[in-house]
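Undergrad: Here is a sequence with its predicted model. Questions after.
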Amino acid sequence: MNFLPQKTFTGKYLKNLTLYVFTAIVGGVLAGHYAPGESIKLGVVSRYFFMILEAFILPVIFMAIIYGICQLSEIKNASNIVWQTILYFLTVGSIAIILGIVFGSIMQPGSDTGIDISYINTTLPKNFEIENGDLSTLLYLNRHGIFLLISILTGIIMNLSSKKEKFLNLLERGTSIFYTVIKYLYFILPLIIFCNIAYGIAVYGINTLLPLSKVVATVYLADIVFIFGILGLISYGFGFNLWTFLLGIKEEIILVITTSSSKTAFPLIFEKMESEGYSRKILRFIIPLGYNFNLAGACIYISVTCCFLIQFYNISLGFNDYLWLFIIISVTSKTASGVPGSGFLALIFTLNRFGKIPLTDIALLYSVDRFMNEARSVTNFIGIAVSGAIISKINQHQKDEIPSA
């Protein structure tokens, strides 16, 4: 399946974004180093930006899921696509968790760290403090899952409605409006990236990264192996060229890396993949679900960091303990689909449910979480995009919608 240049919004805008981003990064590093006091204040800019962005993207996901369910019902083998999606998500997610545990066990990032807690910023923001059994916290962590469930139920009901076509036209118009607003928000991304980098350098700096560089390196290495090893093999098995595909969505990947959020590219990946001939109906069903159920980057991140803490505290666990941890991560990783930082919340949620790893020095990992956020986000995004492409490839006999390879 070959990618040809397309004159899309992403192609026009992101063509020059790399230069803007590089300038923003350099400026952020300099500002964080030479003006730390002022740079710390810039953290609020990116935080509010992602809150606003999420407020716009969630309705888009809501509409995309409803649209996907309604359109999917018109495909003859819809039930097969549903089962293929479930099987794919479960298989890939399980592989990601096992891969994270394996790399964490082999690399031993938490053993003999020589870390002196007094030299590392271990202050945990109040919004990351989770009380066991707190209903409001559980609802907040699972808000995307609840939102997804409501979307699916609405889609099923609307699919049975006699006014289905009218409602779909309304969804199309609504989605178009939200896409336009979100795209204009992207014009201030270099400013947001500048604030993000300046804040990170001012608060943490390189001195924080060095003692914990092994856990960061383990996460990055596991993600690289997952993308080019696991996804590469899966893609090859279905006659699908992963490298060509990644080159085709490189602009969206850059966007995810620089913002540390896979959701920033959500509206744009539809435009890019649909312009390349992938099934609109299948993509609008697979990709929104992927943002909640196909988060391989989060699975790897949580697995590796749990291994780090197990080794850091020298905790002895048996096979049954790791099996229970695997099950918990399978569930809690689904809460890591929000704005930057949601992966760390999912980690705390995991530790709370597991109960055998103390949270005493959890802020130790928070100090380098932002360095792992890019790898987590881009792995999530690539995994989601590839799932849409592969399910489309499997069902390429839908000749009116799927291009031949």
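TA: Done, it's in. Numbers count the residues shown, from 1 in each chain.
Undergrad: Every contact and neighbour count from this point should use C-alpha atoms.
TA: Will do.
Undergrad: Now do the same for the residue of the chain positioned farthest from its centre: helix, strand or coil?
TA: With distances taken from the mean C-alpha point of the chain and given as Cα atoms, centre = their mean, the most distant residue is Ser162, at 36.3 Å. On the three-state scheme (DSSP: H, G, I helix; E, B strand; the rest coil), Ser162 is labelled coil.
Undergrad: repeat for Tyr278
TA: Taking three-state DSSP as the rule, one finds Tyr278 in the coil state.
Undergrad: Pull the contacting residues for it.
TA: Taking Cα atoms under 8 Å, 6 or more residues apart in numbering, we find Tyr278 in contact with 389, 392, 401-403.
Undergrad: Out of those residues, which sit inside helices?
TA: 389, 392 (DSSP state H).
Undergrad: CSV for the contacts of Tyr278, including distance to Lys214 and neighbour count?
TA: Written out in CSV, the entries for those read as follows (distance: Cα to Cα, whole Å; neighbours: other Cα atoms under 10 Å):
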residue, distance to Lys214, neighbour count
Ala389, 34, 25
Ser392, 38, 24
Glu401, 46, 17
Ile402, 43, 21
Pro403, 43, 17
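Undergrad: one more structure, for comparison:
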Amino acid sequence: MEKTSFKDWKRYTIKSLAFWVVVGIVAGITLGMLNPSLAVQAKPGIDWFIQALKWLVGPIIFLTIISGIVGLESLKEVGSIGLKAFIYFEVVSTFALAIGILFGNLLKPGHGMHLDVESLDVSAVSSFTANASSQTGSVWGILKSAIPTDPITPFLHGNTLQVLVMALVIAIGIAAFGEKYKEAILAPLEKVQNVFFKILTILMWLSPVASFSAMAFLIGKFGIASLIGMASLLGVMLISVLAFLFGVLGIILWFYKINVFKFMRFIAKEVLIVFATSSSESALAPLMKRLEAAGVSRGTTGLVIPTGYSFNLDCTNIYLSLSIIFLAQAFGIPLTLSHELSIIFILMVASKGAVGVTGSGFIVLAGTLSAMGDVIPVATVAVLLGVDKFMSEMRAVGNLCGNAVAAVVVGAWDKQIDMEKFRYALDHPESVEDAIPG
């Protein structure tokens, strides 16, 4: 009994990636508090890790979508999954936008701040606002930006949307050739995909170092004390995200007889890694592998998860709508019901228009404020710079959870999931660990 207990202890501590990620987080926070100047110099650790991930995530998404679609029985299944995913994305992401506005109005995080636009340092956000009109605001602009100028740049720059479009076109072309060609192409594709997953497994063991660098820089640069002035916004953001995850997503999962708390425990390892690195990309491939091992079809995970990272960023939507309400309150600008409805309609398009763009949160915010006319000055987004890094953890974690739920729901809706196997995996998460990178 003692020997078994010791093995379990080693499995969940010394041999567990999640354990070392926690160690990295604690060490980074400690350094940030004790020696801020040294902690700020740790930033390259997280920058290099995210850059390496971007190089890997592009090929993994590309290969996963192609093998997933080619592996489906017919193009009819591709259209069925895609249509249901699109409907789900639009409905749920709209709920997310509404939740941001609802909690912003109920809890009033910016009320009583009495900020003045004239006192802002607009130079801090000039690079974001300058790109706003070109990156957001029209369906045509989004479609145009989804078409790559060449087949290499999207992989080098980590442009998920362009990689997604290329993979879909190639996969549908291969699937149209017929069973003979599909089988000949699928086997080598899967071998190459496995090579990238093995490389990812090695890279993921560097995530504790990235976690340390990210937390050290965060605390060293902004300091815990810098949160006090914006604590209300961070608090309302946290409440909104939790309400969405355990309220909206919880109800959706309940319809499929899935316990939301068991589900969140099931993906806890990926959630922890995303929280530590502030990047949803860090757990994209492991999440797909985990869901596939639990009974969701490869075609569903391969199509829904990568597409969701472009079109189903639920908690980014909460951040965007809540931030606009916060800015209006902080600067004493009254918003009518008409204004709030226009925020939802504009963000339904604009929130999908800056995928893969650095500083996309500010670009989308600036674009939305510009589209609203002179109701809220675009320069007001400068107020959010100090806490955006802290809010990015909540956005990244929430987006991960939202896309995981989307894959399960679309899979169940399209009968592309073994529900008996999936429920067993929720009760016994350790049963799928061997199939997951890292």
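TA: On my side now, so go ahead. Note that this is a predicted model, so its numbers are computed, not measured.
Undergrad: still on that earlier bit, let me have the contacts of Tyr278 of structure 1 in a markdown table, extended by distance to Ile224 of structure 1.
TA: As requested, the contacts of Tyr278 of structure 1 are arranged in a markdown table below (distance: Cα to Cα, whole Å):
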| residue | distance to Ile224 of structure 1 |
| --- | --- |
| Ala389 | 19 |
| Ser392 | 24 |
| Glu401 | 32 |
| Ile402 | 29 |
| Pro403 | 29 |
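Undergrad: So of the contacts of Tyr278 of structure 1, which two are at opposite extremes in space?
TA: The widest separation within the contacts of Tyr278 of structure 1, taken as Cα to Cα, falls between Ala389 and Glu401 and amounts to 12.5 Å.
Undergrad: Going along the chain, name the helices of the stretch 51-200 of structure 2.
TA: Per DSSP state H, counting those that start in this stretch, the stretch 51-200 of structure 2 carries helices over the ranges 75-107, 126-130, 132-135, 139-145, 153-157, 160-175, 179-204.
Undergrad: By how much does the helix or strand just after the last one deviate from structure 1 on average?
TA: Following the chain from helix 179-204 of structure 2 toward its C-terminal end, the next helix or strand by DSSP states H and E is helix 207-222. Once fitted to structure 1, helix 207-222 of structure 2 is off its aligned match by 1.3 Å on average (mean Cα distance after the TM-score superposition for structure 1).
Undergrad: Arg265 of structure 2 matches what in structure 1?
TA: Arg265 of structure 2 maps onto Leu247 in structure 1 when the alignment is built from TM-score structural alignment.
Undergrad: quick one: that match from Arg284 of structure 1, how far?
TA: Counting by Cα to Cα, to the nearest Å, the separation of Leu247 of structure 1 from Arg284 of structure 1 is 22 Å.
Undergrad: Between those two, tell me which one has more neighbours.
TA: Between Leu247 of structure 1 and Arg284, counted using other Cα atoms under 10 Å, the more crowded position is Arg284 (24 against 12).
Undergrad: Would you enumerate the residues in contact with the more buried one?
TA: Shown in contact with Arg284 of structure 1 (Cα under 8 Å, 6+ apart): 64-65, 67-68, 270.
Undergrad: Out of those residues, which is nearest to Asn142 of structure 1?
TA: For Asn142 of structure 1, the nearest member of the contacts of Arg284 of structure 1 is Ile65. The distance, counting by Cα to Cα, is 17.4 Å.
Undergrad: which residues does that closest one contact?
TA: With contacts defined as Cα under 8 Å, 6+ apart, the neighbours of Ile65 of structure 1 are 148, 151-152, 155, 284-285, 288-289.
Undergrad: before we move on, back to that, of the helices of the stretch 51-200 of structure 2, which is nearest Asn35 of structure 2?
TA: Distances from Asn35 of structure 2 to each of those were compared using Cα to Cα; the minimum, 27.1 Å, belongs to helix 179-204.
Undergrad: distance between the closest one and the chain's centre?
TA: With Cα atoms, centre = their mean, to the nearest Å as the basis, helix 179-204 of structure 2 stands 24 Å off its chain's centre.
Undergrad: what do you get for stretch 73-90 of structure 2?
TA: Using Cα atoms, centre = their mean, the distance between the centre of stretch 73-90 of structure 2 and that of its chain works out at 21 Å.
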